[in-house]
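S.K.: Have a look at this prediction, sequence included:
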Amino acid sequence: MTLEETLQKIHPLDEKAMEISRKRWDSIAKPLHSLGKMEDLVVQIAGITGSPDMNLKKRALVAMCADNGVVEEGVTQTGQEVTAIVAENFLTGDTSACTMCRQCGTDVYPVDVGMAVDTKVPTDLKVAMGTRNMVKEPAMTREEAVKGIEAGIEMVSRLKAKGYGLLATGEMGIGNTTTSSAVASVLLDRPVEEMTGRGAGLSSDGLNRKITAIKKAIDKHQPDPKDAIDVLAKVGGLDIAGMAGVFIGGAAFSVPVVIDGFISCVAALIAQRICPTVGDYMIASHVSKEPAAHLILEALGKEAVIHGDMCLGEGSGAVALFPFLDMGTAVYQSMSTFDDIHVEQYEELV
């Protein structure tokens, strides 16, 4: 399905389902609104799925894997070859996020949307053999950026058909905090220095190289902040494009999608700028340790549940939210009501 066709399928959340969900929460034998964000998220998911009787048992982490040409500028601590190694480790379950997924019953789907080499990770949605060095030329053409988004949309379509009811966004791509900082700086109109952190452990010299590279790329290509796809194409990455597509696909196919950390937040921001309604279908998990993360969440109008100073990536923060959602849905679906226990119901007091 093309991006344009997908956007036409996106509608506002189902208010009727949300109202039924709110009333159910209010009938449960506990003080009103006492589970806070647990209640809010369950109500949101009712609106996303169009049903107050959601089933979140079958869930998946979608990890978009891609390489970024800007690593030529010395902006990372590790080499580009690490992208392929970790991507294949998703298949064997040998990553931090995979370990967390096993703990909470979550399947893992790595996607090669743009790695510089072919691996055992499926390549049928691959757009290019990595992006170009954005310091020297645009990272992608506009067409490549759109194809990256459509790869994410296609993944949601496939997983929806398999019965998945909840998705987490993840990524693997050496250099992607550099591209994410560049995109965030343009879309939020904030200084590059404010949007850029040390990523996976850069030295002070490395951080300076990273900031310089981002500034050069933005100055050279002048991405249009009013056109999120233009920004993505010129200074972004295919992993970000793929995740943006997952968010858009989630809205089109009525599947809740959980935002991970900084890079995932940037993808969410792109998706929201392409179609504002998509933002209502996203769930924020945590506040990344990267300096720009809280600013992006604020721009998205989201409040994270977890404040754990996490910055691992891979989708680890998104998956960490799943047990929280499980506990909320367990109370929502199975706890006694005031009528069941013959106790007078709490009332909303002014």
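M.R.: Good, I have the coordinates. Residues are numbered from 1 along each chain as shown.
S.K.: going forward, measure contacts between C-alpha atoms and count neighbours the same way
M.R.: Fine.
S.K.: and stretch 38-45, how far out from the chain's middle?
M.R.: Centroid separation between stretch 38-45 and its chain, computed with Cα atoms, centre = their mean, to the nearest Å, is 18 Å.
S.K.: Strands of the stretch 51-200 of the chain, start to end?
M.R.: Assigned by DSSP state E, counting those that start in this stretch, the strands in the stretch 51-200 of the chain fall at 59-66, 106-114, 166-172.
S.K.: how big is the angle separating the shortest one from strand 59-66?
M.R.: Just to be clear, that refers to strand 166-172. Inter-element angle recorded for strand 166-172 and strand 59-66: 20 degrees (by axes from the mean of the first three to the mean of the last three Cα atoms, to 10 degrees).
S.K.: okay, pairing it with this:
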Amino acid sequence: MHTATITSQEIQAKIDLKTKPLGALGGLEKLAFQIASVQDTLSPKLVNPHILVFAASHGIASEGVSAYPSEVTPQMVLNFIGGGAAINVFTRQHGINLLLVDAGVDYDFGKNEKLIDAKVNFGTKSFTQQPAMTDAECRQCLEKGAELVQQVHETGCNVIGFGEMGIGNTSSAAAIMSRLLNIPITECVGKGTGLDDAQLSRKTDVLSKALEYHQNVNNNPESVLAAFGGFEIAMMCGAMLEAARLGMLVLIDGFIASVSYLSAFKMDTSIRRYAVFCHQSNEKGHRLLLESLEADALLKLDMRLGEGTGCALAYPLAQSAVAFLNEMASFESAGVSQKTEGSNES
């Protein structure tokens, strides 16, 4: 880590001296402060934004934990490639580069210039009676995620978001959250793709038994990822760690991406200063997870789609934060009188 040349007091002073009451831009001021701190400058810039969407198949999907069959995963990847998914729409709208990554989908896509082949295997195992992946596969995911971010960074990109696609991955994420935070699984499990109450009860039961089966697994994040993870969850974790190491602003999507972040945070707490939590998902465990991380999400739209959609929607807020810091007049430059001492009125 390089030593900062700009102090936090200098950044705060620049924000406070804009032509507005103190704190009047609320969370946007916090975001501007964070971006300026990460970039170590009073004139931050967002350059060549990217969102990486990692897709993988999950063995746990065969246990009836999702409202959709596992073949939806490759079908949705083909939809991403065709430009028809929500994330395609929002990244086009906001001028964000979208990269699609096959981390381990149970399908042979062949050669496709719109899909990065990072396939570790054709899906994970069902973690009810065995680890989801081997330790070597988990390491491969972490390393591949880091490698992809290095390549993106070389394009000049300094702001990167992460999303995922994988039927069954809310089950995987809930199990990881339960183990890493020592929170009962019932608090972490939600309805995912839209389960009814009976299906939710089955999902909870399957995960409770799986956690019991793996109760002797070491509580370090790598072991927990190997036991319960998806290839996309582990690869995203490696990608987030590398993005922070390179000093990039890291946009975190919803529940599953936040569990990847949790795993990364347990490996290296310094990732926190780079992370922007884009939205609080409608998935039950996400609010609790954000509270545990002492994180405030920028948006609350009751979304639960994944794909990095929260990152794409929050990106314009980061643009606005940078714009007001760089372009808004100060009291001095605009010749506007500041609040007088002892006055409570604006």
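M.R.: Perfect, I can see it now. The structure presented is a predicted model; accordingly, all values stated were derived computationally and were not measured.
S.K.: looking at the strands of the stretch 51-200 of structure 1, which is buried most?
M.R.: Each of the strands of the stretch 51-200 of structure 1 was scored by mean neighbour count; the highest is strand 166-172, a mean of 29, by mean count of other Cα atoms under 10 Å.
S.K.: Looking at structure 1, name the residue matched to Ser62 of structure 2.
M.R.: Alignment note (TM-score structural alignment): Ser62 of structure 2 maps to Glu72 of structure 1.
S.K.: residues contacting its match?
M.R.: By Cα atoms under 8 Å, 6 or more residues apart in numbering, the contact set of Glu72 of structure 1 is Asn133.
S.K.: quick revisit: wait, which of the strands of the stretch 51-200 of structure 1 is closest to Cys265 of structure 1?
M.R.: Cys265 of structure 1 lies closest, by Cα to Cα, to one member of those: strand 166-172, at 9.6 Å.
S.K.: what's that closest one in contact with?
M.R.: The set of residues external to strand 166-172 of structure 1 that reach it, using Cα under 8 Å, 6+ apart, is 56-66, 83, 86-87, 239-240, 243, 246, 255-260, 263-264, 313-316, 318-319.
S.K.: among those, which are in helices?
M.R.: Secondary structure from DSSP state H places Thr83, Val86, Ala87, Asp239, Ile240, Met243, Val246, Ile263, Ser264, Ser316, Ala318, Val319 of the contacts of strand 166-172 of structure 1 in helices.
S.K.: mind putting these in CSV, distance to Leu3 of structure 1 included?
M.R.: Output for those, formatted as CSV (distance: Cα to Cα, whole Å):
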residue, distance to Leu3 of structure 1
Thr83, 27
Val86, 29
Ala87, 26
Asp239, 16
Ile240, 15
Met243, 13
Val246, 11
Ile263, 21
Ser264, 19
Ser316, 27
Ala318, 25
Val319, 27
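S.K.: which among those end up buried?
M.R.: Thr83, Val86, Ala87, Asp239, Ile240, Met243, Val246, Ile263, Ser264, Ser316, Ala318, Val319 (16 or more other Cα atoms under 10 Å).
S.K.: which among the residues you listed gets closest to Thr6 of structure 1?
M.R.: The closest of these, once distances to Thr6 of structure 1 are taken by Cα to Cα, is Val246, at 11.2 Å.
S.K.: For Thr169 of structure 1, see how far away the closest one is.
M.R.: 7 Å (Cα to Cα, to the nearest Å).
S.K.: now do Gly69 of structure 1
M.R.: Gly69 of structure 1 is 22 Å from Thr169 of structure 1, by Cα to Cα.
S.K.: Over to Cys98 of structure 1?
M.R.: Distance, Cys98 of structure 1 to Thr169 of structure 1, by Cα to Cα: 13 Å.
S.K.: With Ser21 of structure 1 instead?
M.R.: Counting by Cα to Cα, the separation of Ser21 of structure 1 from Thr169 of structure 1 is 26 Å.
S.K.: what's the matching residue for Gly166 of structure 2 over in structure 1?
M.R.: So, by TM-score structural alignment, Gly166 of structure 2 is matched to Gly173.
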